[in-house]
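*Asks:* Sequence plus the predicted model coming up.
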Amino acid sequence: MRTIDWVDDAVEIIDQTALPDRTTVLRLSTVDEVIAAIQSLAVRGAPAIGVAGALGVALAARLHADDGSALADAIGRLRAARPTAVNLARGVDRAAARIPDGAPAVLAEAVALLDEEQTAATAMARLGADLLGELCPPQPRLLTHCNTGALATVAGGTALGVVAELHRRGALGAVIASETRPLLQGARLTAWELTRLGVDFRVAVDGAGPFLMARGLIDAVIVGADRICANGDTINKIGTYAHALGAHRAGLPFVVVAPESTVDRDTAAGTDVEIEDRGSAEVVGFAGTRSTPAGTEAVNPAFDVTPADLVTVVVTDRRVIRLDRGERI
């Protein structure tokens, strides 16, 4: 299934904030609705928000065809909706480049990106499954973090697409899905997708990952990325760095799976990336219920930086990059 698509002149998404209790399709017919969906995480995942940004530009080109100022403002707000994942700005810029050719050309470019991300997921799944067959013992037990399936892309996924491909091949042992605080993308979204796939899995608290690796219960860690810098530093959901340290200590492969659209050669290193802080509300409570004393403030970075020397290999839809062997992005 496509978790984001263009349907009858609007953007349709599966509302990720409603999962796993309800599968709700949101129909976004204005730029403001697309921006709100991105910022609220109704649509999330680097490839998915790149597509959402491009489709948002297509909406803007139709709605503001005769108002250049309003069109430029809409594009700027789309581009800035979330700062860390490179895909959003790239998707917006790619669609916006077709504005001189008219609204139909903008839509065609956005839909082309949609199709390309789906094709990329298929390629990543194949390459990643082949690689894990080489790096791991038969029937590997994998730890994954955050959500990297169809919800984070268009269909298939990045890291979770590899997991699904191993499952289809009968070559998967089991999966531990890190819950991914504070919004539980692993416990809510990855668990939902793994259930639909029929994959044997368990959920673990984020902090358990390195201990489970040390106890020999994990054969490899496989994650996605929101940006991969020119030096190989990987920006991904907060908690990824801790899993990478655990994998390094335990001598386990740490595998990053992301499309070429997430590789950012224009950013030298992770220190150059703006890390989004989403404020205290997501940390001091959950689902409207406060879990800390009234007035408590929190620091809430949405992402962290895993240094390149902790990454074994990067798998994209076009290539396998063995950082552990000195290969370069």
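*Replies:* Cool, the structure landed. Residues are numbered from 1 along each chain as shown.

*Asks:* Going by C-alpha atoms from here, please, whenever you check contacts or count neighbours.
*Replies:* OK.

*Asks:* Contact partners for residue 166?
*Replies:* Neighbour list for residue 166: 129, 172 [criterion: CA atoms under 8 Å, 6 or more residues apart in numbering].

*Asks:* pretty sure it is in a strand, no?
*Replies:* No - counting by DSSP: H, G, I helix; E, B strand; the rest coil, residue 166 falls outside a strand, being helix.

*Asks:* Secondary structure class of residue 314, three-state.
*Replies:* strand.

*Asks:* Hmm, residue 326 and it touching each other?
*Replies:* No - in this structure, residue 314 is not within contact of residue 326 by CA atoms under 8 Å, at 11.9 Å.

*Asks:* Which of those two has more residues huddled nearby?
*Replies:* residue 314 (30 against 10; other CA atoms under 10 Å).

*Asks:* where does that one sit relative to residue 55, distance-wise?
*Replies:* To residue 55, residue 314 is 28 Å away according to CA to CA, to the nearest Å.

*Asks:* secondary structure class for residue 44?
*Replies:* Residue 44 ends up coil, using three-state DSSP.

*Asks:* Same question for residue 176.
*Replies:* Assignment for residue 176 (three-state DSSP): strand.

*Asks:* ok, and what's touching the one helix or strand residue 282 maps to?
*Replies:* Element membership for residue 282 (DSSP states H and E) is helix 281-284. Defining contact as CA under 8 Å, 6+ apart, one finds that helix 281-284 is touched by 182-183, 290-292, 296-298, 300.

*Asks:* Same question for stretch 169-177.
*Replies:* So stretch 169-177 is contacted by 138-146, 163, 166, 186-187, 190-191, 199-204 (CA under 8 Å, 6+ apart).

*Asks:* among those, which ones are buried?
*Replies:* 139-146, 163, 166, 186-187, 190-191, 199, 201, 203-204 (16 or more other CA atoms under 10 Å).

*Asks:* any idea how far the most centrally placed residue in the chain is from residue 309?
*Replies:* Geometric centre of the chain, nearest residue: residue 45, 3.0 Å, by CA atoms, centre = their mean. Residue 45 sits 24 Å away from residue 309, going by CA to CA.

*Asks:* Kindly tell me how buried residue 7 is, as a neighbour count.
*Replies:* Neighbour number of residue 7 under other CA under 10 Å is 11.

*Asks:* what's the answer for residue 68, then?
*Replies:* By other CA under 10 Å, 11 other residues sit near residue 68.

*Asks:* Excluding residues flanking it in the chain, which one is nearest residue 28?
*Replies:* Among residues not flanking residue 28 along the chain, residue 11 sits closest, at 5.0 Å (CA to CA, 6 or more residues apart in numbering).

*Asks:* does that neighbour count as helix, strand or coil?
*Replies:* Secondary structure, three-state DSSP: residue 11 is strand.

*Asks:* Am I right that residue 315 is in contact with residue 257?
*Replies:* Yes - if you go by CA under 8 Å, residue 315 and residue 257 touch, sitting 4.7 Å apart.

*Asks:* intersection of neighbour lists for these two?
*Replies:* 124, 128.

*Asks:* How about the contacts made by residue 223?
*Replies:* Applying CA under 8 Å, 6+ apart, the residues near residue 223 are 144-146, 148, 158-159, 240, 254-257.

*Asks:* one more structure, for comparison:
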Amino acid sequence: MAHQPSASASLQAIRYSPGSLWLLDQRKLPLETVYLEIRTAADGWSAIREMVVRGAPAIAISAALSLAAEASNLEFSGTTADSASFLVEKLEYLVSSRPTAVNLSEAATKLQNLVRKVAATASDPRTVLQAYIDAAEVMLIDDVAANKKIGSNGAAFIRQSLKKEMLSILTHCNTGSLATAGYGTALGVIRALHAEGVLERAYCTETRPFNQGSRLTAYELVHDKIPATLIADSSAAALMKAGHVGAVIVGADRIAANGDTANKIGTYSLAVSASHHGIPFYVAAPFTSIDQSILSGDQIVIEERSPKELLHSRGGLGEQVAASGIAVWNPAFDVTPAVLIAAIITEKGVITRNSEGSFAIKEFLEAFESSSNPAG
């Protein structure tokens, strides 16, 4: 089921009210604004897998809320243990929709733990279901607040580091309101720089083959009246050589404990080009994108997408453009080595290299928690 909301809601990727979830079909942007009703976890799984919704934070929230919508409308007659098993199994199923983004698996694990804890003492299965629904709804609120903090932290750090009156920023893929619950991560930093009057121009790549840059990021930048220019993926190095890029800011789907970062395919190439031209390369992501259970990017599972995305135009949705019979390699992500990253911008602060040249992420978190809870 689909409908077309008013223009004022056009940049809201997730529209939720208790028992009701609608997702903006981002495959149709920027030419059509259509929302799809998500009634069950199965609907959520399909929407994530088929790129109706994308972006690591938005994927996690959409998955959680799809199950919340199902649970809200569920006539459940089992025990508290049954309700917990139902939710835990559904969350495991949702994680399988897109395995690279750590936000989804981490959110699922936290929600599973909460469900088990509530079920251990609850006498009514509805109590378990409602506890899950409440927790999923909090995720939606918290994500917007975290994104705005990422934006302000990033803008302040970049202005202090680069010490330039005006800055031009290059970004890749889509990391804005359409990839999150609102505001954005890397694009949130760009929004903050623009609001502070120091953004000269934002450059966005087209982001082949699904064109998230040309379809989505350009759409957001135009909507917000931010001065912006769209470039082909292959022209980024030339743009840097011409002196038009002051910094590169990208998002992240998963960050390893050493700072290696998985992001949209093409990110690694941008980092190499930025390094060659002496341009700082920043990653902006919520702390939930950091997976401290994996030591390096070598352990990150990289999703491979359908060959059709390359064989056909419009990311696989249009006419065939490649020769029949050609083999296709179509990874959705690549891993940028930590050595190419200048800083990791999060809602908890900016993680920079220590005296040994490494990202001490665990130590950063310990210091942050200590400063946040001095009495503890």
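*Replies:* Arrived safely. Since the structure is predicted, the reported quantities are computational estimates derived from the model, not experimental observations.

*Asks:* Return the residue of the second structure aligned against the residue nearest to residue 28 of the first structure.
*Replies:* Using TM-score structural alignment, the partner of residue 11 of the first structure in the second structure is residue 21.

*Asks:* how close does its match get to residue 336 of the second structure?
*Replies:* Taking CA to CA, one finds residue 21 of the second structure at 35 Å from residue 336 of the second structure.

*Asks:* start to end distance for stretch 304-314 of the first structure?
*Replies:* OK, stretch 304-314 of the first structure end separation, CA to CA: 17 Å.

*Asks:* Tell me how far that stretch lies from the chain's centre.
*Replies:* How far stretch 304-314 of the first structure lies from its chain's middle: 16 Å, per CA atoms, centre = their mean, to the nearest Å.

*Asks:* In the second structure, point out the residues matching that stretch.
*Replies:* Taking TM-score structural alignment, stretch 304-314 of the first structure hits residues 334-344 over in the second structure.

*Asks:* Residue 343 of the second structure is in contact with residue 285, isn't it?
*Replies:* No - under the criterion of CA under 8 Å, residue 343 of the second structure makes no contact with residue 285, lying 11.0 Å away.

*Asks:* more crowded one of the two?
*Replies:* Per other CA under 10 Å, whichever of residue 343 of the second structure and residue 285 has more neighbours is residue 285, with 29 against 22.

*Asks:* Next up, the contacts around the aligned partner of that one in the first structure.
*Replies:* Applying TM-score structural alignment, one finds that residue 285 of the second structure aligns to residue 258 in the first structure. The contact partners of residue 258 of the first structure, by CA under 8 Å, 6+ apart, come to 124, 158-159, 224-225, 314-317.

*Asks:* which SS class is the residue of the first structure positioned farthest from its centre?
*Replies:* In the first structure, the residue that sits farthest from the middle, by CA atoms, centre = their mean, is residue 66; the gap is 34.9 Å. With three-state DSSP as the basis, residue 66 of the first structure sits in coil.

*Asks:* now do residue 16 of the first structure
*Replies:* Under three-state DSSP, residue 16 of the first structure comes out as coil.

*Asks:* swap in residue 230 of the second structure?
*Replies:* Residue 230 of the second structure is classified as strand under three-state DSSP.

*Asks:* ok, it to residue 212 of the second structure distance?
*Replies:* From residue 230 of the second structure to residue 212 of the second structure the distance is 11 Å (CA to CA).

*Asks:* Give the intersection of the neighbour lists for those two.
*Replies:* What both residue 230 of the second structure and residue 212 touch, as defined by CA under 8 Å, 6+ apart, is the set residue 206.

*Asks:* how about the nearest residue to residue 55 of the first structure, chain neighbours excluded?
*Replies:* residue 110 (5.4 Å).

*Asks:* What's the one you found aligned with over in the second structure?
*Replies:* So residue 110 of the first structure corresponds to residue 136, using TM-score structural alignment.

*Asks:* hang on, that match packs against residue 65?
*Replies:* Yes - between residue 136 of the second structure and residue 65 there is a contact under CA under 8 Å: 5.9 Å.

*Asks:* ok, the two, which is more surrounded?
*Replies:* residue 65 (33 against 24).

*Asks:* can you tell me which residue in the first structure aligns to the more buried one?
*Replies:* With TM-score structural alignment as the criterion, residue 65 of the second structure matches residue 55.

*Asks:* Residue 105 of the first structure versus its match, what's the distance?
*Replies:* For residue 55 of the first structure relative to residue 105 of the first structure (CA to CA), the value is 12 Å.

*Asks:* Repeat that for residue 267 of the first structure.
*Replies:* In terms of CA to CA, residue 267 of the first structure sits 29 Å off from residue 105 of the first structure.

*Asks:* With residue 199 of the first structure instead?
*Replies:* 41 Å.

*Asks:* Same question for residue 262 of the first structure.
*Replies:* Distance from residue 262 of the first structure to residue 105 of the first structure, by CA to CA: 24 Å.

*Asks:* What's the match for residue 159 of the second structure in the first structure?
*Replies:* When the first structure is aligned by TM-score structural alignment, the residue opposite residue 159 of the second structure is residue 133.

*Asks:* Residue 249 of the second structure now?
*Replies:* Match for residue 249 of the second structure (TM-score structural alignment): residue 222.

*Asks:* who's in contact with the residue lying closest to its match once chain neighbours are set aside?
*Replies:* Nearest-residue entry for residue 222 of the first structure: residue 255, 4.7 Å, with adjacent residues in sequence omitted and distances by CA to CA, 6+ apart. When contacts are counted by CA under 8 Å, 6+ apart, residue 255 of the first structure touches 220-223, 311-315.

*Asks:* How about residue 1 of the first structure?
*Replies:* Neighbours of residue 1 of the first structure in contact, by CA under 8 Å, 6+ apart: 150, 154-155.

*Asks:* repeat that for 10 Å
*Replies:* 150-151, 154-156 (CA atoms under 10 Å, 6 or more residues apart in numbering).

*Asks:* can you pick the most crowded of these?
*Replies:* Neighbour-wise, the contacts of residue 1 of the first structure (other CA under 10 Å) top out at residue 156, 29 neighbours.

*Asks:* Would you map the strands across the stretch 51-200 of the second structure?
*Replies:* 167-171, 199-205 (DSSP state E, counting those that start in this stretch).

*Asks:* neighbours of the residue lying closest to residue 68 of the second structure once chain neighbours are set aside, just the number please.
*Replies:* Of all residues not flanking residue 68 of the second structure in the chain, residue 133 sits nearest, at 4.9 Å (CA to CA, 6+ apart). Other residues lying near residue 133 of the second structure total 23 when counted by other CA under 10 Å.

*Asks:* Same question for residue 309 of the first structure.
*Replies:* 14.

*Asks:* Quick check: it vs residue 232 of the first structure, distance?
*Replies:* The span separating residue 309 of the first structure from residue 232 of the first structure equals 8 Å under the rule CA to CA.
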